[in-house]
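**Student:** All I have is the shape, not the residue letters:
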């Protein structure tokens, strides 16, 4: 990112500003820009091949604006697809870490933010992890990318998960679909959600399951999170969230293997993907897998 590119932004025209890097981002470089006249914003510079990863940058920008309308996201100030730049307002607070979810207050605020998003305006696109997993797997095979031995051994079990979750699917809601800890901004009073690259209307339990596995929530924390979101825990809700956590692990692991081969970012994407695959494989092979399928049909 050069100063010349930032100078092309309309929101910075005629202003003096200073810029610093923000941590995080595996498909973006995020810049914190503060102007001398008080404008405080984040510039998201998209990196890598969005096509390989199935990212729709136009949908990302539109859904970011809709999340702000729902009262849970940052305001979109400018979108410049020709520059691969999305400019949003800076949210004051701190990015969460996995360990923060041990605090019941943090967990409750995260659930509240998720519920606000889900109650907001519908997004401009849909998200289906089963379709995305199939697309990612086609990409891996077509490009000859590395895949762990045994990945395809779970195809029949994956089909069973798809059948159960599809037959019992609730109405879809606007979801972020990538709520790892760092995508929660917490100010001590409320939480906010950022990064809508993979957003789309989806099963709300995928959102909860994705957070549960990405934030490494304990069994007890998953139950507390489900209770905080729904108001009560039932065996069917809990099973559905756990199956959607499995979907997150099995599907997103392929994202990691694609990134390992194609991303310009220096990061252990293969290790990232393998960690998620191994969690999924343990669930597929585990003694409780069939019971999860049965419980998820209980309404």
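**Tutor:** Structure's in. What do you need? Note that the structure is predicted; figures quoted are calculated from it, not measured. Numbering: from 1, shown residues only.
**Student:** going forward, measure contacts and count neighbours with C-alpha atoms only.
**Tutor:** Will do.
**Student:** hang on, residue 162 packs against residue 131?
**Tutor:** No. The criterion here is Cα atoms under 8 Å, and residue 162 misses it with residue 131 at 10.3 Å.
**Student:** Have a look at those two and say which one is more surrounded.
**Tutor:** residue 162 (16 against 11; other Cα atoms under 10 Å).
**Student:** Excluding covalently adjacent residues, which one is nearest to the more buried one?
**Tutor:** Closest residue to residue 162 apart from its sequence neighbours, by Cα to Cα, 6 or more residues apart in numbering: residue 130 at 7.1 Å.
**Student:** same thing with residue 58?
**Tutor:** That would be residue 81: by Cα to Cα, 6+ apart, it lies 7.7 Å from residue 58.
**Student:** So which residue is dead centre in the protein?
**Tutor:** residue 178 (0.6 Å; Cα atoms, centre = their mean).
**Student:** my guess is the residue nearest to residue 58 meets residue 56, correct?
**Tutor:** No. The criterion here is Cα under 8 Å, and residue 81 misses it with residue 56 at 10.8 Å.
**Student:** returning to that earlier point: would the residue nearest to the centre of the chain count as being in a strand?
**Tutor:** No. According to DSSP: H, G, I helix; E, B strand; the rest coil, residue 178 belongs to no strand; its state is coil.
**Student:** and here's the other structure:
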């Protein structure tokens, strides 16, 4: 490991906290045991709000990805569920192959997908990306797979609020009361007419899509995955990238296989609100777990502003009534 240490001194000092070093070294040793060879290169990969990710190159040139799961994430992420869900998607060639997974922490060793990391700009400017993202999502939503876990964004927000209360953290974003009321009313609508359920990724950021040279679209990082409303996945694409009206039409049209119905449009807007409410509340939980308060407060504040903007959409009330009937 001399080359790794020499080339990556900053990894330990600047990226990995002292209480994470032992787990990181354990993953490196497990990698050696699995592949029966040493690591020639090890480097930090950019991105990742929750975890720390590394690219490793084995002595024979094979590339793999190592994820060091964020501290405390097992308290609010179903790690055994992620393992099973991602495994099903790997079997279909959508997610990376899993070589090792720690169900207690979420740290893992997986296939490295050799493709450029995508960014929102790719979804905003490249028709191919928009269309392939829509089609691969339609593929896994309609795969017939049953995920081991469920993801209920309304229940998850309530869970986050309980964590905040346990930590006596009472700061909330502007518009919180409006968001809470809308969340309640959507919950009542779903109680009467449950939303459709499908195997979903639930964190469809641009960075979680990988377009390979042969044109195959792959999807990584299934830690928030579960059975839920497939339009939640679609809404996340539209919100997080973010897509303008024209790009959204291309993406959502590819997903729907043509012009979306009024009900599909309604579910997309409702879920845009649920996505932004979920992540704004999640950000407060990160602060409770000791992460950068300034960064996560601003991250969540922006999501709260977005959530309220969807409430201000003139079609919101009509669409909420539509899914209630």
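**Tutor:** Thanks, I have it. A quick note: this is a predicted structure, and the numbers were derived from the prediction, not measured.
**Student:** And the TM-score between them?
**Tutor:** After superposition, the two chains reach a TM-score of 0.91 (TM-score structural alignment, normalised by the length of the first structure), with 297 aligned residues with a Cα RMSD of 2.2 Å.
**Student:** which position in the second structure aligns with the residue nearest to residue 162 of the first structure?
**Tutor:** Using TM-score structural alignment, the partner of residue 130 of the first structure in the second structure is residue 154.
**Student:** Just list what the helix or strand where its match lies packs against, helices and strands only.
**Tutor:** Applying DSSP states H and E as the criterion places residue 154 of the second structure in helix 153-166. Under the contact definition 3 or more Cα pairs under 8 Å, 6 or more residues apart in numbering; DSSP states H and E, helix 153-166 of the second structure sits against helix 262-288.
**Student:** how much does the next helix-or-strand element following the helix it packs on deviate in direction from helix 262-288?
**Tutor:** The element immediately downstream of helix 262-288 of the second structure (helix or strand, assigned by DSSP H and E) is helix 293-311. Using axes from the mean of the first three to the mean of the last three Cα atoms, to 10 degrees, the inter-axis angle of helix 293-311 of the second structure relative to helix 262-288 is 160 degrees.
**Student:** How far off centre is the helix or strand just after helix 293-311 of the second structure?
**Tutor:** Downstream of helix 293-311 of the second structure, the first helix or strand assigned by DSSP H and E is helix 316-324. When C-alpha coordinates are averaged (Cα atoms, centre = their mean, to the nearest Å), helix 316-324 of the second structure and its chain have centres 27 Å apart.
**Student:** what about helix 316-324 of the second structure, how far off from the first structure?
**Tutor:** After superposition onto the first structure, helix 316-324 of the second structure sits on average 2.9 Å from its aligned residues (mean Cα distance after the TM-score superposition for the first structure).
**Student:** Would you mark the buried spots in that helix?
**Tutor:** For helix 316-324 of the second structure, the buried set under the neighbour-count rule, 16 or more other Cα atoms under 10 Å, comprises 316, 319, 320, 323, 324.
**Student:** can you check stretch 256-273 of the second structure too?
**Tutor:** For stretch 256-273 of the second structure, by 16+ other Cα under 10 Å, it's 264, 265, 266, 267, 268, 269, 270, 271, 272, 273.
**Student:** ok, now stretch 31-39 of the first structure?
**Tutor:** 31, 32, 33, 34.
**Student:** Which residue in the second structure aligns with the second one?
**Tutor:** Residue correspondence to the second structure (TM-score structural alignment): residue 32 of the first structure is matched to residue 55.
**Student:** In terms of helices and strands, where is the residue lying closest to residue 86 of the second structure once chain neighbours are set aside?
**Tutor:** Nearest residue to residue 86 of the second structure, sequence neighbours excluded (Cα to Cα, 6+ apart): residue 222, at 5.8 Å. Applying DSSP H and E as the criterion places residue 222 of the second structure outside every helix and strand.
**Student:** Residue 222 of the second structure pairs with which position in the first structure?
**Tutor:** By TM-score structural alignment, residue 222 of the second structure lines up with residue 196 in the first structure.
**Student:** mind listing what its match touches?
**Tutor:** 60, 61, 63, 64, 176, 177, 178 (Cα atoms under 8 Å, 6 or more residues apart in numbering).
**Student:** Check residue 46 of the first structure too.
**Tutor:** 27, 28, 29, 84, 85.
**Student:** check which helix or strand covers the third one.
**Tutor:** If I follow you right, that is residue 29 of the first structure. Per DSSP H and E: residue 29 of the first structure is located in strand 28-35.
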